[in-house]
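**Q** got a sequence here, can you model it:
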Amino acid sequence: MLWIKALHIVFIVSWMAGLFYLPRIFVNLALETPGPTSERLLTMARKLYRFTTVLALPAVVFGIWLVVLQYGANMPGWLHAKLLGVFLVLGYHHACGALLKKFERGANRRGHVFYRWFNEVPVLLLLAIVVLVVVKPF
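**A** Below you'll find the predicted structure:
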């Protein structure tokens, strides 16, 4: 079980690193006018989104495996709240993909300030999830 937990943590850290950086690319894309620099940023964003998606899959699979091994159907309340946080992170990941598609189509209508705030969402979600896992408040 410790191997599964270790792999889960490694993939979570890697996935979150991608989710921290991708919106920073969006900030720069929102500041750029169409041209070579924006094309380079779009290429970076596409590659990072794909790689981050690949990292999310084993993170979720190892997490489900841990829940099944450790709790089965008797999950404590804090774990329900943590799973809600995970679903919110998955939703955020999906939202990043939708925003990337808007940038690719040239349909982005949001400014860099929006993306600076949007970039804070995964930090808050990670904070809540880590507190739930470590403190187990209920």
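**Q** make it CA atoms for all contacts and neighbour counts henceforth
**A** Noted.
**Q** ok, now how distant is the residue nearest to V10 when sequence neighbours are not counted from H80?
**A** The shortest distance from V10 to any non-neighbouring residue, by CA to CA, 6 or more residues apart in numbering, is to A59 (8.0 Å). Distance of A59 to H80, computed by CA to CA, to the nearest Å: 17 Å.
**Q** who has more neighbours, those two?
**A** A59 (22 against 13; other CA atoms under 10 Å).
**Q** so that one touches M16, yeah?
**A** No. Counting by CA atoms under 8 Å, A59 does not reach M16; the two are 10.2 Å apart.
**Q** could you also give me the structure for this second sequence? I'd like to compare it with the first:
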Amino acid sequence: MDPYLWVKALHVISVIAWMAGLFYLPRLFVYHVERREEVPAMLPVLEIMERRLLRGIMTPALVATWVFGLAMIWMGGVDWSTAWPWVKAAAVLVMTWFHFWCAGQRKALAEGRSAVTGRGYRMMNEVPTLLLIVIVVSVIVKF
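**A** Down below sits the predicted model:
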């Protein structure tokens, strides 16, 4: 059994879990800001969902993604003389920034101080999709 393939599989599993959260959390934010006036009783439920998603799934998946990704680099699985790993690395850094931006927004929403609108969260919800496209194309095409 090739240990590199096991690390790669665990990396892909971690990325999928992380991406699922990155797609879903901003959608919860949309519901949070658009329903806070109409259905205030819904806010505690949304806050629990947001917090548990971030702490229970997204952050552990972020850490695992980084650990297994760095392990693959350490195992020699990346040719840094080509462009694709640099493009992927940049996109992963932006994706990590987005994760922490979401964490900050979750806290701001819980404290009632977020100024982002539902439309703003919808637009930000597209960020992980665009980054995912860049990452997958760079890894598969290896330009």
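**Q** before we move on, the earlier item: check which helix or strand covers the residue nearest to V10 of the first structure.
**A** Assigned by DSSP states H and E, A59 of the first structure belongs to helix 36-70.
**Q** list the buried residues in that helix.
**A** 38, 41-42, 45-46, 48-49, 52-53, 55-56, 58-60, 62-63, 65-66 (16 or more other CA atoms under 10 Å).
**Q** for the second structure, what spans make up the strands?
**A** With strands called from DSSP state E, the second structure shows none.
**Q** residue in the second structure matching the residue nearest to V10 of the first structure?
**A** Under the alignment (TM-score structural alignment), A59 of the first structure pairs with T65 in the second structure.
**Q** how close does V94 of the second structure sit to R52 of the second structure?
**A** Relative to R52 of the second structure, and taking CA to CA, V94 of the second structure is found at 23 Å.
**Q** what sits against the aligned partner of I48 of the second structure in the first structure?
**A** Aligned by TM-score structural alignment, I48 of the second structure pairs with T43 of the first structure. Residues near T43 of the first structure by CA atoms under 8 Å, 6 or more residues apart in numbering: none.
**Q** L124 is in contact with V89 of the first structure, correct?
**A** No. Under the criterion of CA under 8 Å, V89 of the first structure makes no contact with L124, lying 10.1 Å away.
**Q** looking at these two, which is more packed in?
**A** Between V89 of the first structure and L124, V89 has the larger neighbour count (other CA under 10 Å), namely 20 against 12.
**Q** residue in the second structure matching that one?
**A** In the second structure, V89 of the first structure lands on M95 (TM-score structural alignment).
**Q** distance of the residue nearest to the spatial centre of the first structure relative to V54 of the first structure?
**A** Nearest residue to the geometric centre of the first structure (CA atoms, centre = their mean): L19, 4.2 Å. According to CA to CA, L19 of the first structure and V54 of the first structure sit 12 Å apart.
**Q** what number of residues lie near Q105 of the second structure?
**A** Neighbours of Q105 of the second structure (other CA under 10 Å): 20.
**Q** can you find the partner of it in the first structure?
**A** Under TM-score structural alignment, Q105 of the second structure pairs with L99 in the first structure.
**Q** now do the contacts for its match.
**A** N108.
**Q** hey, which helix is longest across the second structure?
**A** helix 3-35 (DSSP state H).
**Q** from the chain's centroid, how far away is that helix?
**A** 5 Å (CA atoms, centre = their mean, to the nearest Å).
**Q** flag every buried residue along that helix.
**A** 4, 7-8, 10-12, 14-15, 17-23, 25-30, 32-33.
**Q** same deal with stretch 134-143 of the second structure?
**A** So, applying 16+ other CA under 10 Å, buried residues of stretch 134-143 of the second structure: V134, I135, S138.
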